[in-house]
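Undergrad: Return a 3D structure for these sequence lines:
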Amino acid sequence: MSNVEAHPPEVVCGAEDPPAHTIEVISSRDVPLGGPRAMTVRRTLPQRKRSLIGAWCFLDHYGPDDVSVSGGMDVPPHPHTGLQTASWLFTGEIEHRDSSGVHAMVRPGELNLMTAGRGICHSEVSTASTTVLHGAQLWIALPDAHRDGPRDFAHFVPDPVRAGQVTARVFLGALVGSESPVQTATPLLGAELLLPVGASAELDVDPAFEHGLLVDTGAVEFGGTGLGRAELGFAAAGRSTLRITNLGEVPARMLLLGGPPFGEEIVMWWNFVGRSHEDIADYREEWQQHSARFGEVHGYVGREPAGIDRLPAPPLPHARITPRRNR
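TA: Next comes the predicted model:
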């Protein structure tokens, strides 16, 4: 998914951690994806309060949207650098095409992980059979040793695993005895959790990881702190267990993300992750000039007959980034 804000802020990713025993609550902000019937997403990362959870650097949560009203998803070819995109759906179907020649469908319960490396471009369009669109789009920052690497794409369908009262689909990393075979450049955890009404779960986790819990449906207590729908709870590294209780009147569905604190400074603007203002300016110029860095997407057909065939980059802001270090 592209960040299609007309004036995206330059983001220096880093945050001061709260005390290890507290849960930081991060509320989402609404961001329209553009078009006459703009699909709106709820963005919880990045924000001023927190930019990263492990290497997870971007989280859009959307739906359930009636496609006949919202228009669904129609994102023309757009570029990425220095990151991976992880697509996770609850309902609907999205057609993915990228400049590596990959043509794939994103379906509920299936991970599509695209690695941009040095540069890639891709398009995303909800399919004609989709009536309700509901899911999450996540980005993962690549460490310096991997950010100029080759493009790649991985697809994985995790089996649901029951552990006590919780059901988990582990799409990255390991949890409750289930482990994803998908390789990542830094240690990560990504899992969908389902918890029945009134149920609780105590999950054994890596104490070197910091964790984020996004509530998709229901209301939960996370480490003693209440979270409502579309809120993200952050737990700093140091915990070996995470306790979640469903306080709502419907089954709770959540995404649990984790990873060790990302030890590098990154600069994120529009769809690019770099290390400096100069990196971002160069990426933008190369995209505008149709550089071979990003390649081309073949086969994209948008819903608007006279629509654009690639997203132009917005203008750079006048301010220069001064990197801020992670604690």
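Undergrad: can we go C-alpha only for contacts and neighbour counts from here?
TA: Will do.
Undergrad: okay, now residue 195: neighbour count?
TA: Residue 195 has 23 neighbouring residues, counting by other Cα atoms under 10 Å.
Undergrad: Correction: the previous question concerned residue 137.
TA: Neighbour tally, residue 137, other Cα under 10 Å: 18.
Undergrad: Surely it touches residue 61?
TA: Yes: if you go by Cα atoms under 8 Å, residue 137 and residue 61 touch, sitting 6.6 Å apart.
Undergrad: check contacts around the most centrally placed residue in the chain.
TA: The C-alpha lying nearest the average C-alpha coordinate of the chain belongs to residue 138 (Cα atoms, centre = their mean; 0.8 Å). By Cα atoms under 8 Å, 6 or more residues apart in numbering, residue 138 lies in contact with 56, 57, 58, 59, 60, 85, 86, 87.
Undergrad: Quick check: the closest residue to residue 284 other than its chain neighbours vs residue 224, distance?
TA: Excluding the flanking residues, the one nearest residue 284 by Cα to Cα, 6 or more residues apart in numbering is residue 313, at 6.5 Å. From residue 313 across to residue 224, the span is 43 Å (Cα to Cα, to the nearest Å).
Undergrad: before we move on, back to that, and for the nearest residue to the residue nearest to the centre of the chain once chain neighbours are set aside, the neighbour number?
TA: Nearest residue to residue 138 in three dimensions, chain neighbours excluded: residue 59, at 4.6 Å (Cα to Cα, 6+ apart). Per other Cα under 10 Å, the neighbour tally for residue 59 reads 23.
Undergrad: another one to check against the first:
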Amino acid sequence: MSNLELDPAETLCGVEAEGPELALEIIEPRDVPLGGLRAMPVRRTLPSKHRSLVGAWCFADHYGPDDVSATGGMRVPPHPHTGLQTISWLFSGEVEHRDSAGHHARVRPGELNFMTAGRGINHSEYSTPATTVLHGVQLWAALPEPFRGARPGFERYVPHAVVLEDAGGNGVRGAELRVFLGELHGSASPVRTYSALLGAELSLGPGAAVVLDLATEFEHAFLPDSGGAVLDGEPVPQAHLAYAAPGRARVRLENPGDTRIRIMILGGPPFGEEITMWWNFVGRSHEEIVGFRALWQAQIGAEPGSAKAEGAEAGMAHDGEPFGPVVELTGGDAALPAPALPNVRLRPRGGARDGRRTTSRPKTSPPTTIHPESKDTMPAQAPTDAAEQGVVAIVHTPQRHRYEVRVDGVTAGFTQYRLKEDGAVIAFDHTEVGEAYSGLGLASRLVTFALDDVRAKGQRVRPYCPYVRRFLKRHLEYQDLVVDGFEV
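TA: Here you go, the predicted model:
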């Protein structure tokens, strides 16, 4: 969903308030009207005045229950995104999604719809005619530096509801957990992410309580939807976001009311980069945002005189369709033009560290360039000697079902798999190395490590991933790992 504000606010984040390491921070939502005369109101908790990020999560809107007959529902014409992944998660209603990567989907309650903007995409979202009540959340996650120029894409996943044991000691039943991203309390999602992310919905019946095991290296956020909750003994009002710093091994969540409630749970390790976010763009500098805006305005024919000048000033190519072809227009609506930029320089936002907002900037990256021939987004000067100058480590992260190659602690690539036949077979389905690290042989080293680990564990391989298949054709010494009957 687009940020439809005509004057998007810039949030400058300073030092967080001092407090106990594991104390909760309660973030009050602010009301934002989205749309025209019949605006659909949303409650925004990320970004807030004092906190911009929870892990890689950088945007959280909570809307509804919204009477579509009064507000007109969701009506979001084509608009662009860069450098992020978006999630539409509904509690009620239905939304039609179309994007420039060719995906057309119906978003329904309890189904994950996960769009990767990467180097640039545009999409539209409209509530369907049959929708009477619209209710849900819209979430964005910033892409880390090596993958923010990733290929645009879209995934749909329907997580299974896991019934949890009541921890209240009163025999109450009715606690259910749906994990749509990452892993929580033994339940995992197979959906690919570019950084460690947790996303889940917890449903609690009246009087129910659960204790969930948490990843201690993650920071977490808890958003009660339909009623207040109690988190480790502290009340969290409805629609407020409770932030918990890294270090918690478990959390107790209770429903003190007499009606069922939902709690959205988000998490991830503190994001180690500063981002510049404005309107629907996530970049790393003011100049990048200016360039992205100019490219979109030029593509849809808005401000033709100034767009070219702005794009040239930012060093951005603007030929062709950098955000993909504008998706099919609906009901006479035109594509959304970008709002006017503020008369001040956009400032970056940093991740939280130990209860404080970081004030030092990480190692800066070169400006992003959209090349007119390939439309790929990549650093203008790729660090071709990164592997030689940095420390390369390859690790297995079984909780995420992938092997990762890291350069100086930054995840530069991964190969993802699914377990088959009770774990006896590993099905590799995707391998990717960030473009800033391409040409260094990291993918080959990564797959070699993974296949050696598979052999050591006595497992077999199904190479659905094209790169892994090509690797096996070139390295005959690993072909004995391929399951019988699978051609490489």
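Undergrad: coming back round to it: isn't the residue nearest to residue 138 of the first structure up against residue 46?
TA: Yes: using Cα under 8 Å, residue 59 of the first structure makes contact with residue 46 at a distance of 7.3 Å.
Undergrad: Return the residue of the second structure aligned against residue 234 of the first structure.
TA: Alignment note: residue 234 of the first structure maps to residue 243 in the second structure; criterion TM-score structural alignment.
Undergrad: which element follows the strand or helix carrying its match toward the C-terminus?
TA: In this assignment (DSSP states H and E), residue 243 of the second structure forms part of strand 241-244. Per DSSP H and E, strand 241-244 of the second structure leads on to strand 250-254 as the next helix or strand towards the C-terminus.
Undergrad: contact partners of that next one?
TA: With Cα under 8 Å, 6+ apart as the contact definition, strand 250-254 of the second structure has outside contacts at 204, 207-214, 229-233.
Undergrad: Give the buried residues for that strand.
TA: For strand 250-254 of the second structure, the neighbour count (16 or more other Cα atoms under 10 Å) marks 252, 253, 254 as buried.
Undergrad: now residue 69 of the first structure, what's its secondary structure?
TA: helix (DSSP: H, G, I helix; E, B strand; the rest coil).
Undergrad: For it, which residues are in contact?
TA: Residues in contact with residue 69 of the first structure (Cα under 8 Å, 6+ apart) are residue 37.
Undergrad: Please enumerate the strands of the stretch 351-488 of the second structure.
TA: Under the criterion DSSP state E, counting those that start in this stretch, the stretch 351-488 of the second structure contains strands at 352-353, 356-357, 368-370, 377-379, 392-397, 402-407, 410-420, 425-433, 460-463.
Undergrad: any chance of the ones you listed in JSON lines, with mean neighbour count and distance to residue 470 of the second structure too?
TA: Listed next are these as JSON lines, based on neighbours: other Cα atoms under 10 Å; distance: least, Cα to Cα, whole Å:
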{"stretch": "strand 352-353", "mean neighbour count": "22", "distance to residue 470 of the second structure": "41"}
{"stretch": "strand 356-357", "mean neighbour count": "18", "distance to residue 470 of the second structure": "45"}
{"stretch": "strand 368-370", "mean neighbour count": "24", "distance to residue 470 of the second structure": "29"}
{"stretch": "strand 377-379", "mean neighbour count": "21", "distance to residue 470 of the second structure": "25"}
{"stretch": "strand 392-397", "mean neighbour count": "16", "distance to residue 470 of the second structure": "20"}
{"stretch": "strand 402-407", "mean neighbour count": "22", "distance to residue 470 of the second structure": "18"}
{"stretch": "strand 410-420", "mean neighbour count": "21", "distance to residue 470 of the second structure": "14"}
{"stretch": "strand 425-433", "mean neighbour count": "20", "distance to residue 470 of the second structure": "12"}
{"stretch": "strand 460-463", "mean neighbour count": "24", "distance to residue 470 of the second structure": "9"}
